[in-house]
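J.: sequence and predicted structure, then a few things I'm wondering about:
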Amino acid sequence: MTPDEDASFREFARAKTVQLRRTAYLLCGDWHLAEDLVQTTLIKLYRVWSKAHRGGPVDNYSRRILVRCWFDEQRKPWRRKEKRDGQVPEVVDARVDPAAAGLSDHLVKALAELTPRQRATVVLRYCNDLPVAEVAAVLGCSEGTVKSQTARGLDALRAVVTGLDVQASATERSR
């Protein structure tokens, strides 16, 4: 890689890391895993940077790598066996605080209830504000699949949000 290509990659990484972290967090619901996913994404992108950036903007390509890394992470058998019932002791940092990133706890909890494909389409479509064609390109599927997965995901989100509202009102009544 030439020094100019290296500099352009560094500039891309500086400009897009926060956006990629936010997307990764919305996909997985865990800031630590989100950072790992972004790091893996940037490593994979760096390996092909000399070819990738010649073709124009690499935003969709980086999102595609990120989503595929997340899908791969979901398939790992040790991830299913891992029990996460405790909290990592640390000071809350504005970089890893969902509220500081403009994310509500309700949104993160609701997204966690979706299937991985539905979550990916909803996050890319509405949280990243991508058109259907770009989401299809990122996920490597047809536009019809994106539309159907998004519709199912939104229906599931509505059901989850309705359930959260019912639980919140029941909690308030019991006080």
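T.: Good, I have the coordinates. Numbers count the residues shown, from 1 in each chain.
J.: drop to CA atoms for contacts and neighbour counts, all remaining ones
T.: Will do.
J.: so how far is the one helix or strand residue 38 maps to from its chain's centroid?
T.: For residue 38, the host element (DSSP states H and E) is helix 31-47. Its chain's C-alpha centre and that of helix 31-47 lie 12 Å apart, by CA atoms, centre = their mean, to the nearest Å.
J.: before we go on, here's another structure to hold up against the first:
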Amino acid sequence: MLDEAASFDEFVHQHQQALVRYAVLLSGARADAEDLVQEVLTRVYPRWAEVSGSAGSAYAYVRRAITNEYLSWRRRWSTRHIWPAGSELPEREHLDPLRDEHDERLWQLLRELPRQQRAAVVLRYYEDLDDTEIAGILGCRQTTVRAHVSRGLAALRSAIAMPERAWRNHE
């Protein structure tokens, strides 16, 4: 058991930042991303020997688990948590890893995509996966992956083509 714990700790140490960055792109907020990753790692730990010993990589397994958790998490999260609204509401949250990017508008538009489209676009262009790998993660067919990516990109292109003033009013 000690070796498993050391192996798990080593995995978390090596991959936690990348997993959180990936989850930020999915969830749109660093705090939510950290919660997603923590939730998944907590569930994976008891089965770490099985996960790390499987034919596929442990990173791919955990990334898929984060994707699945993200796709189902929003429904459960909204029913489990009550958000207090006092007189002082927090500022709009920004994507921490992407703060250096100049096009905040693009990241806002990405956050507005439906979850499946967003996950497919992030997996394609952030994780650089092909249709087969994305289909395995999302649990759908390759044609569905291509449709999600195509629709997501079309929505982004359409919104980007919208003049800045119209986009601001759209928010």
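T.: Structure received. Note that the structure is predicted; figures quoted are calculated from it, not measured.
J.: TM value for the aligned chains?
T.: After superposition, the two chains reach a TM-score (TM-score structural alignment, normalised by the length of the second structure) of 0.82; 163 aligned residues with a CA RMSD of 3.0 Å.
J.: before we move on, the earlier item: next SSE after the helix holding residue 38 of the first structure?
T.: Downstream of helix 31-47 of the first structure, the first helix or strand assigned by DSSP H and E is helix 49-52.
J.: check which residues of that following helix are buried.
T.: Buried residues in helix 49-52 of the first structure, counting neighbours by 16 or more other CA atoms under 10 Å, are found at 49, 50.
J.: do the same with stretch 162-171 of the second structure
T.: Within stretch 162-171 of the second structure, no residue counts as buried by 16+ other CA under 10 Å.
J.: cool, stretch 140-154 of the first structure as well?
T.: The neighbour-count criterion (16+ other CA under 10 Å) identifies 143, 145, 146, 147, 149, 150, 152, 153, 154 as the buried residues of stretch 140-154 of the first structure.
J.: what strand or helix carries residue 119 of the second structure?
T.: helix 115-125.
J.: mean shift between that helix and the first structure?
T.: Here the mean offset of helix 115-125 of the second structure against the first structure after fitting is 0.4 Å, by mean CA distance after the TM-score superposition for the first structure.
J.: list the buried residues of that helix.
T.: Across helix 115-125 of the second structure, burial judged by 16+ other CA under 10 Å covers 115, 116, 117, 118, 119, 120, 121, 122, 123, 124.
J.: for the second one, which non-adjacent residue is closest in space?
T.: In this case it means residue 116 of the second structure. Sequence neighbours aside, residue 148 is the residue nearest to residue 116 of the second structure in space, at 6.7 Å (criterion: CA to CA, 6 or more residues apart in numbering).
J.: the one you found maps to what in the first structure?
T.: Under the alignment (TM-score structural alignment), residue 148 of the second structure pairs with residue 149 of the first structure.
J.: and that match, what does it touch?
T.: By CA atoms under 8 Å, 6 or more residues apart in numbering, residue 149 of the first structure lies in contact with 117, 118, 121.
J.: what do we get in the second structure for residue 123 of the first structure?
T.: Alignment note (TM-score structural alignment): residue 123 of the first structure maps to residue 122 of the second structure.
J.: so who does the residue lying closest to residue 45 of the first structure once chain neighbours are set aside touch?
T.: Using CA to CA, 6+ apart and skipping the chain neighbours, the partner closest in space to residue 45 of the first structure is residue 62 (6.8 Å). Contacts for residue 62 of the first structure (CA under 8 Å, 6+ apart) come out as 41, 42, 45.
J.: what residues of stretch 25-35 of the first structure count as buried?
T.: 25, 26, 27, 28, 29, 31, 33, 34, 35.
J.: how much does the helix or strand hosting the second one stray from the second structure?
T.: Secondary-structure element containing residue 26 of the first structure, defined by DSSP H and E: helix 3-28. Helix 3-28 of the first structure: mean distance to aligned residues in the second structure after superposition is 1.0 Å, counting by mean CA distance after the TM-score superposition for the first structure.
J.: what stretch of the second structure does that helix fall on?
T.: Under TM-score structural alignment, helix 3-28 of the first structure corresponds to residues 2-27 of the second structure.
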